[in-house]
Each structure stands twice: as structure tokens, then as C-alpha cells.
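Peer 1: Show me the folded form of this:
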Amino acid sequence: MISDQLVDLSRLQFAATAMYHFLFVPLTLGMVWLLVIMESVYVMTGNVIWKDMTRFWGKLFGINFALGVTTGITLEFQFGTNWAYYSHYVGDIFGAPLAIEGLMAFFLESTMIGLFFFGWDRLSKTQHLMVTILMAVGTNLSALWILIANGWMQNPVGAEFSYETMRMEMVDFWAVLFNPDAQAKFVHTVSAGYVTGAMFVLSVSSWYLLKGRDTEFAKRSFRVAAAFGLASVCSVIVLGDESGYTVGEAQQTKMAALEAMWETEPAPAGLKLVAGINEAEAKNDWEIEIPWVMGLIGTRSIDQQIPGIREIKEKNCERIESGIHAVVALEALRRNKDDAQAKAVFEQHKADLGFGLLLRKYTADVRQATPEMIRKAVDSTVPRVTPMFWSFRIMVGLGFAMLVLFGLAFWSTLKMQCAARPWLLKWAVWMLPAPWIACELGWFVAEYGRQPWTIYGVLPTHMSVSTLSVNSLYGSLAGFVGFYTLLLIVEVYLMVKFARQGPGSLGTGRYEREPAYA
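Peer 2: Got it, this is the predicted structure:
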């Protein structure tokens, strides 16, 4: 059996590289559409300041994009190096969207980005705008295919297990493509990226206004960011509600953990604002909740119950016991694919195969599983409640704080007073890290809440890893963390350097901190 240390280190390494990578992704997703807006205004008005805005913010976008690509390449290789059995088991389904994403990233997206930076003097205004639009489309399509793959891990539709190949096989590509969980995750994630891009431009522009530098440039950037950010943060909140509904449909365990819902409550369930979670006794010592809200989000009804953790565990226990029959029948079919009796038993219990495989963590022969092993497997089907509960609430709290900020910033632009409210500008500067924190917490909730599965309900995490030595994992983990930290330092250094220089770094002679325009 695979050791727990090997599984934990493999998970930690992938989590570290993924979380580092996702520091760069949201800003790329958001800033590219801000560039489209700015350049569109330039093409329509001919006002050169909008061209300068596109070029300046595009320079910061380019730095972030380059480092995002560098950190992202490693992730796809890890499926082969660290998660070999996972790649073998579900590669036919998971590999398809990743392959399409690779084509998007390296052909459409990268080509358009090259033309964006080197085509200013070679393309007409309209042609260059089309390049910028295609760059934005390519960037978001790249994210789409990644999130289709991840959405399938959360809700594995359009695929079935074949006892003949001992792998999951795709039976309906369109079901995978239009997976409700994947679509909700895509729109929610890219909207969060739009908020990140808007907050970055808003914060840097506010800093210029506080310093009294390049005020006309900063005011225009502030207005675009405020309007785009307000629309985006409203989308995040609305689409977050839809994402909550898909979680309630496909992953009731995650929903119960998010809400610290130990017992099934009468419909419609209330939304807990805060609670004193007591995991040892599987209860909340105290809680403050808003009636009905959770039921409406999770079920879109007032009469449908959301199951609590205790009820979910009881159902999972039944599925694990059923899964034992599926695993035993599958082993018989591996020996003899023509065994009719084993085939009949497997067909009857195959929906619970993944739950039976959970016992492989505790025994090589699931027929020898003791009640204690079954109890441990049942307990493992629910992630720890405390980190899920509070991570979700911090994420939501930051979202509403950004909603208020963007709302006030947009209102100040309508009143033409954005530069006259230092308290608002200082708030915008201090809120710069907020969208990154919210995005990282969002991914933590999504991925940690899926445990103990790599493919929800299908393939347990402890079965997915490669057979590696613990020492090699320690070494590669240290190497990745060190290298990625260096890249992050480089990113911050370059972004701060060029942000401090401001539009004067373009060398046009129209802004501060550069020689007079000749």
C-alpha cells in the first residue's frame, strides 16, 4: 500500500505549485479585457492617451503573463511524474481538454500576445485592436479548457468505468464539455480574474492620484477600473450563487462541510454567518444564522432539505459496503473477463466502486475490511469542517468588501470627484491584495473540499499517486518552492519598478519622470 507520507507530500507539492501559479492567472484574465476597453476607446476617439494607457498597462500584463506561463508548465508535467495512476485511470477524459488548452495557449494566445507587443507600428489601429480582442479571447478560452478538466474532477459526467481496460472511458464528450459544474466554475473563476485585474489598475491609479502624478492618465485608468470592477464583482457574487447550487447538486459533502451542518435541518436551511465549531463532538457550540438563505442557494427551493454530515456519513457507509462487492467482482473479472456471475455483481454495484476503493488505504484485500476500517473510510469522506467553513466566509467577506469599494469608486467617477477623496484612494491602495487572497481561498475550498477524492466519488487520492521515494518528493518540493518563490520575487520587483515609473516608462515625453517630448 502507498504510505500516507507519500500521498501527503504529493498533494502538498501539487498544491504549492498550483497556488503559486494561481497568483499570476487572475491578473492575466482580468487585465486583458481592460486592455481591450482602453484600446477600443483609442480606436474610436483617436486620443493618444488611451493608446498610452493600453501600452503601459499592457507592459505590466506582459510581465505577469510570462511568469504565469512559466509556473503553469510544471503543473501539467506533474500529472505524469507525481500522479501516474491518476493519468492512467482517467487520461482518456482528462487529457482531451488539457490538449486543447495547450493548443489554445501556444498557438492562439501566444501568437496574439506577440503581435500585441510588436505590432503597434506594423498594424493599423483596427488591426491591432482585433489582435488585442483575440488575445483576450484566447486567454479566456485557455482558462475554459482547464476548468472543464477540473470541473470533471468535481463532477465526473460523460464517462464510465470499463472492466475490460480497467480505466475510465469517455462516452459523451458533450456532457464533459457542458458539465454544469465546469460551466459554473468557469464563469465564476474568470469573473474573479476580472475583479483582480480591475483592483490592480484601481489601486495603482489611486496611488498616482494620491501622489499627484500623471493625474489625467490616472483618472481615466481609475474610471475604467471602477466601472469594470463593479460589473465584475457583481458577476462574481451572482455566479457564486450558481456555483453554490451546482455544489449542492453534485457534492453534498462539500456543501455540508462549508456550512458546518452536522445534522439535516428542516427545509429551507439557514445560512450560518459565524459558528463555534466543535469537530471533536461533531456539533457547533454556538452559531448565528440567516434563516432560509442556504436552502435557497443550495436547492433553489423552500421544501428540499440539504443533508447534514451525519446523514451523509450513513449513506457513504452503505456505499462503501456496496463498493466492496464491486471491488471483489472487479478482481474476479481481471482474472476472467468472461465470468458472468462476477459481471452481474459488478454491474449491480459499479456505481459504488470508488467508495469500495477507499478501503484500499487500510487493507490490500477489501474482503478483510473490519468495521473499524469501514468507520475510518466513512470518516475520511468528509473534509475537516473548520478550514472549509472559515475559508469560505473570509472569501465571501472580501468579495462584499470589494463590492462596496468598487461601488463607491464608480460613484465618485460619476461625480468627477475620484481625486478629491483621499480616504477612498487610500482604501483602494490597501485593498490591492484582497482579490488574490479571495481567489486562493476559493481554490482551497474547491480542492480541499473534494478530498478524499481526485475524481469525486470515482478515484480516491491515495490510489492516484506515482510510486516515488519520499526523499525525492522532499527534494522536488523544496526545489519547486524555492524556484517559484524566486519567480514571485521577480514578478513583484518588476511590477513595482514599472508601476513606480508610471506611464513615463513609455518614453513618449508626455508624462512625468522622463525627458521632455521633442
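Peer 1: can we go C-alpha only for contacts and neighbour counts from here?
Peer 2: Noted.
Peer 1: end-to-end on stretch 21-30?
Peer 2: 15 Å (CA to CA, to the nearest Å).
Peer 1: how much space is there between residue 335 and residue 342?
Peer 2: From residue 335 over to residue 342 (counting by CA to CA), the distance is 10 Å.
Peer 1: for this protein, which residue is closest to the average position?
Peer 2: The centroid of the chain falls nearest to residue 443 when counting by CA atoms, centre = their mean (4.5 Å).
Peer 1: check which helix or strand covers it.
Peer 2: helix 434-448 (DSSP states H and E).
Peer 1: before we move on, the earlier item: the residue nearest to the centre of the chain: what's it in contact with?
Peer 2: With contact set as CA atoms under 8 Å, 6 or more residues apart in numbering, residue 443 has no partners.
Peer 1: what's the answer for residue 66, then?
Peer 2: Shown in contact with residue 66 (CA under 8 Å, 6+ apart): no residues.
Peer 1: and the helix or strand containing it, which residues are buried?
Peer 2: Using DSSP H and E, residue 66 sits in helix 48-81. For helix 48-81, a neighbour-count test (16 or more other CA atoms under 10 Å) marks 49-65, 67-69, 71-72, 75, 78-81 as buried.
Peer 1: compare with the first, here's sequence two:
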Amino acid sequence: MTLAALDLVTLSRLQFGLTAMYHFLFVPLTLGLAVLLAIMETVYVMTGREIWRRMTKFWGALFGINFAMGVATGVTMEFQFGTNWAYYSHYVGDVFGAPLAIEGLMAFFLEATFIGLFFFGWERLSRIGHLVVTWLLALATNLSALWILIANGWMQNPVGATFNPDTMRMEVSDFSALIFNPVAQAKFVHTVSAGYVTGSIFVLAISAFYLLRGRHRDLAVRSATVAASFGLAAALSVVVLGDESGYTTGENQKMKLAAIEAMWKTEPAPASFTLFGLPDAEARETRYEVKVPWMLGLIATRSISKEVPGIEDLVKDVELRIRFGLMAYEALEKIKADRTDPIARAKLEATSGELGYALLLKKIRPDVLNATDEQITQAAWSTVPPVSPLFWSFRIMVGLGFFFIALFATAFFLASVNRIESSRGFLWIALLALPTPWIAAELGWYVAEVGRQPWVIEGVLPTFLAVSSVSAGNVLLTLVGFVVFYSALAVVDLVLMVKTIRMGPDGLLGPALAPTGAPPLRPAPIAA
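Peer 2: Predicted coordinates for the structure are as follows:
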């Protein structure tokens, strides 16, 4: 592997990583706000009170800005599979393309249709009809996320697909296994719940801003109450469903789990969870560990009687899989020479699951069948992702998760006793907490994606083999272009969001009108 090729891989990864993480600034807020809009409009239809209609329309305007930016940044990611990751698209396009195509239909037809009806159907649809549209918009948003996460889940746990030596590609063998992949399902519910938390904190923080400024009291108190209730349920769900993600990781991505734990040696049963420590990759040890007994065993194995393998033992296992992979690679070379060779086909069928591990050697030498023991060991150690960044990213993410529970629980209590408006200290905390769900979400994706390196498809295709045959200079040029363009989009989004929030519902929708003969609005306990 030449230096230029390494630069190409690094730049391609950097470009896709930056665009993906930027795109995901908008996705969780879209997921959360969509459901919150449906809840608010449901209350409007049930009570007939105009304030709930104004709330739905106001938060809907912010939802619309965010949705537009999400679509604009999401389209470029799909094109990158063809521009920067051509071999990846060729090798697994039959598998990856199906859920991606369905997601495209969901996003650009179903979601787009319902969002149009949401904004332009207020005066054209009945109350019930518009409410149905809003709930369908929330459903479509979640279904769009489902298919993306099915595609991503397959990259983490490639089930329902087999390698075809005649086409030299991965092909779908069981579409139902692809859809009901346990990793994909766990990622979906965890990611969607995190989106609900993001939407709830966004509404809570903006409501806190209004209450601190003494503006839009009726809307702010009601919005904060809805956000507190829904957000508390969502935050609790994130923790519970995150536990399920931990279990699927322990079952299917043991190296990722070991790296997250900075666990160099196998942890005997009952395995302990490292609450704190200082990982040292060079010494292959974690210093000053503070452990919680039994917790890792319960998370990763659902038991206290099973050990959890460490990095060193997992590397030895990878060495063995590389050797079996070399057998598959040798059989594949014989099939290329003679398509009818039955012995080679039988040998490949028996060992094809390990073929990807032999491909790791291509980063070291092109003639992998002549690899030495030292090179096999070197390839095996390349499957260890960066330990310290994963260790700390995971713990910051989990710490924020428990902070969200405390925040929403406090907000729920204050709203229940009608004291949220007078608790200015809490309102400041809620306002300052605004960026925290995005920090947690981005760290979560960092752990998920960097944790499976060096694989673009776990155990099947190494990342360095998946890139397109383009120059590093071209990728660098487009990377700079994306940074400039996305920075401009970020400024536009921020300006639009801030302008809409500063205008508030009165500036956006016009001043609220009290019923004829009613006294002027004055501070009073808020009723539904």
C-alpha cells in the first residue's frame, strides 16, 4: 500500500465522516420535533384550545427549517458511495442498495408529501385530517431512519448475505434476516430515542429562554411541560435500549467492546465494568481502574457466569481467522483459473466467512498467500481500533445520558407543582444544556463507526479496499468544497433558527387574540 493510497483512504474517510456527522446535527432534532408536534396537535384537537394550535405551528416552523437542512446535507452522502467508495458500492451494492433505495423513497416521497400537507393543510383539512397528517409525518420520519439504520446495522453485522465467487460480489440470501438484524433493530430504537431526547431538550431550552426573558409565557410553560414529560420517558428509554446495544455489541463486535472498555486482558466472570481508568495503548494496560463488579457481564453477556474476552485474546483469534481466510483466498484464486473446480468451490464454501480477514493482509503485501507469520500478526493487530478515544467518548456519552434523566426528572417535578417558571436557576441549566444532546449523539456515532475499524463491513471488507480509484488531490479538493459549503449552510441554519426564535410565535404567527369580552392575559397558573 503506497503513501498516496493511504492518503486517499484517510481523506475519503475524513470527508464521509465530516458530512455524516454534520448531517446528523439535523436528524435527531427532526425525529424528536416530529413526535412532539404530533403530541401538541393531539392536545389541540382534544381540547380545542387555540394556544396548542399556535404551539404546533410555531415549533413546526423550526422543524421545517431543520428538515430542509437535513435533506440538503443527506443527499450528498448517498452520492459519496458512488464517488469516493466505488469498490464498496460494487462489492455490496446488491445488499446495501435495497434499504438505501427504500429510505430514499421514504424521505423524498412519503416525508416530503406529509410535510407539505402539514404546512399548507391547516386551512384546507379538518382538525382530525390535519392531525392524522402530523402523526403520519412523525411515522414517516421514523421509518426513514429505520431503513438507514438497517443499512448501517448490516455493515456492523453482515447477516442475510453471501459471497458469490462467480460475480465476485456479496449478494442477498435472506432479506428478512437483513431487515430483522438484531444489531440494526437495537441501533434503531436507541437512535430514535436519542432523537426524542434531542427534540425535548431543544423545546425545553427554548422555552426556558422565553421564560427567563418573560416572553410568550403561555406557550413556554406548556411547551416545557410537554418536553419534560416526553423527554423523561425518552431519556429512560435511551439508557434501557443502550443496554440492548451493549449486548448486541458483546455478541457480534467483541473487539469494539474490548476497545471501549480498554480491556487488554480477558475479564473473568463475573466481568466488571471499568467506570474510570487511564488507558495506555503502548503498555497495553489501563491504569488507576475503578470498576463496578458484575456490570460488564450483565451488559455484554446477560449473565454473571461468562467471561468477556480482552484485546490480546481477540487478536489471537483474528490470527486464526486470517489463516482460514488465506485458505478461502487460495480457493478463490483456483476458481478464477477454473470455474468448474469442485474441490476449490467446496473449500471456498467452507471458509468464505473468513475471506475478509485474509484481505487485511493486502495493506501489508499484495501477494497475501506468501504472508509471513509476523505479517499475519501485524494484520491481526490492525483490527484493534483506537482505544483511548473510544474509552472516553463512550463514558462522556453515558454520563450525558444520566444527566438528561436528571434534567427531565427535575423539569417534570417543577412542572407538576407549577414552579418551573419561578425556578430561574433550573431555567438557566436547561438553556445551557441545549448543545448537550448533539454532543452525546455525535460521540455515539463516533463510538459506533470508529469502533469497527479497520472494517467498512465487519469481517467482510476492510476500509482501505473500499475506496474509489481517484486521486487524493481530487478528494482533498472536494473535502475543502464540502467544508466551505457546509459552513455556509450552518450559518444560514443558525441565522434562520435564531431569527425565528427571536420573533417568537407573535412575530411568526401574529399576536394571539383573547376571546371577545375576555380580560387581558395576565400571569396565572397554566392549565391545559
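Peer 1: between residue 335 and residue 342 of the first structure, who's got more neighbours?
Peer 2: residue 342 (21 against 9; other CA atoms under 10 Å).
Peer 1: Distance-wise, check that one relative to residue 350 of the first structure.
Peer 2: Relative to residue 350 of the first structure, and taking CA to CA, residue 342 of the first structure is found at 11 Å.
Peer 1: cool, residue 133 of the first structure as well?
Peer 2: 47 Å.
Peer 1: Give me the more crowded residue out of these two.
Peer 2: It is residue 350, of residue 133 of the first structure and residue 350, that has more neighbours when counted by other CA under 10 Å, with 26 against 21.
Peer 1: Please pull up the equivalent of that one in the second structure.
Peer 2: Residue correspondence to the second structure (TM-score structural alignment): residue 350 of the first structure is matched to residue 352.
Peer 1: With residue 125 of the first structure instead?
Peer 2: Counting by TM-score structural alignment, the partner of residue 125 of the first structure is residue 127.
Peer 1: Could I get the contacting residues of its match?
Peer 2: By CA under 8 Å, 6+ apart, residue 127 of the second structure lies in contact with residue 45.
Peer 1: how does it look with 10 Å?
Peer 2: With contact set as CA atoms under 10 Å, 6 or more residues apart in numbering, residue 127 of the second structure has these partners: 41-42, 44-46, 48, 121, 133.
Peer 1: what does residue 490 of the first structure give?
Peer 2: So residue 490 of the first structure contacts 63, 67, 484, 496 (CA under 10 Å, 6+ apart).
Peer 1: What is the equivalent residue in the second structure for residue 201 of the first structure?
Peer 2: So residue 201 of the first structure corresponds to residue 203, using TM-score structural alignment.
Peer 1: Sorry, wrong one. I was asking about residue 76 of the first structure.
Peer 2: By TM-score structural alignment, residue 76 of the first structure lines up with residue 78.
Peer 1: what does residue 161 of the first structure give?
Peer 2: Matched by TM-score structural alignment, residue 161 of the first structure corresponds to residue 163 in the second structure.
Peer 1: and that match, that one's in a strand?
Peer 2: Yes: the assignment for residue 163 of the second structure, made by DSSP: H, G, I helix; E, B strand; the rest coil, places it in a strand.
Peer 1: still on that earlier bit, relative to the second structure, what is the average displacement of the helix holding residue 66 of the first structure?
Peer 2: Taking mean CA distance after the TM-score superposition for the first structure, the mean distance separating helix 48-81 of the first structure from the aligned residues in the second structure is 0.3 Å.
Peer 1: I'd assumed residue 165 was in contact with residue 341 of the second structure.
Peer 2: No: using CA atoms under 10 Å, residue 341 of the second structure is not in contact with residue 165, being 11.9 Å away.
Peer 1: Please enumerate the shared neighbours of the two.
Peer 2: Jointly contacting residue 341 of the second structure and residue 165 under the rule CA under 10 Å, 6+ apart are 331, 335.
Peer 1: I'd assumed residue 394 was in contact with residue 437 of the first structure.
Peer 2: Yes: the pair residue 437 of the first structure / residue 394 is scored as a contact, 8.9 Å apart, by CA under 10 Å.
Peer 1: residues in contact with the match of residue 350 of the first structure?
Peer 2: Under the criterion of CA under 10 Å, 6+ apart, the contact list for residue 352 of the second structure reads 162-165, 324-329, 331-332, 345-346, 460.
Peer 1: Mind naming the longest helix for the first structure?
Peer 2: helix 215-250 (DSSP state H).
Peer 1: Return the set of buried residues in that helix.
Peer 2: By 16+ other CA under 10 Å, the buried positions in helix 215-250 of the first structure come out as 215, 217-237, 239-250.
Peer 1: re the thing from before, checking the residue nearest to the match of residue 161 of the first structure when sequence neighbours are not counted next. Helix, strand or coil?
Peer 2: Leaving aside its sequence neighbours, residue 163 of the second structure sits nearest to residue 170 (CA to CA, 6 or more residues apart in numbering; 4.4 Å). Recorded secondary structure, residue 170 of the second structure: strand (three-state DSSP).
Peer 1: What spatial separation is found between the aligned partner of residue 67 of the second structure in the first structure and residue 136 of the first structure?
Peer 2: Aligning on TM-score structural alignment places residue 67 of the second structure opposite residue 65 in the first structure. Note on residue 65 of the first structure: its distance to residue 136 of the first structure, by CA to CA, is 12 Å.
Peer 1: number of nearby residues for whatever residue of the first structure lines up with residue 434 of the second structure?
Peer 2: Using TM-score structural alignment, the equivalent of residue 434 of the second structure in the first structure is residue 432. Using other CA under 10 Å, residue 432 of the first structure has 19 neighbouring residues.
Peer 1: Tell me how far residue 432 of the first structure lies from residue 447 of the first structure.
Peer 2: 25 Å.
Peer 1: Settle it for me: which of residue 341 and residue 165 of the second structure has more neighbours?
Peer 2: Neighbour count, other CA under 10 Å: between residue 341 of the second structure and residue 165, residue 165 has more, with 18 against 13.
Peer 1: Is it correct that that one is in contact with residue 349?
Peer 2: Yes: with contact defined as CA under 10 Å, residue 165 of the second structure reaches residue 349; the gap is 9.5 Å.
Peer 1: Identify the contacts common to the two.
Peer 2: Contact criterion CA under 10 Å, 6+ apart; residues shared by residue 165 of the second structure and residue 349: 331-332.
Peer 1: What residues does the match of residue 161 of the first structure make contact with?
Peer 2: 91-92, 169-173, 348-349, 352-353, 355, 460.
Peer 1: Would you mind listing which of these are buried?
Peer 2: 91-92, 169-172, 348-349, 352-353, 355, 460.
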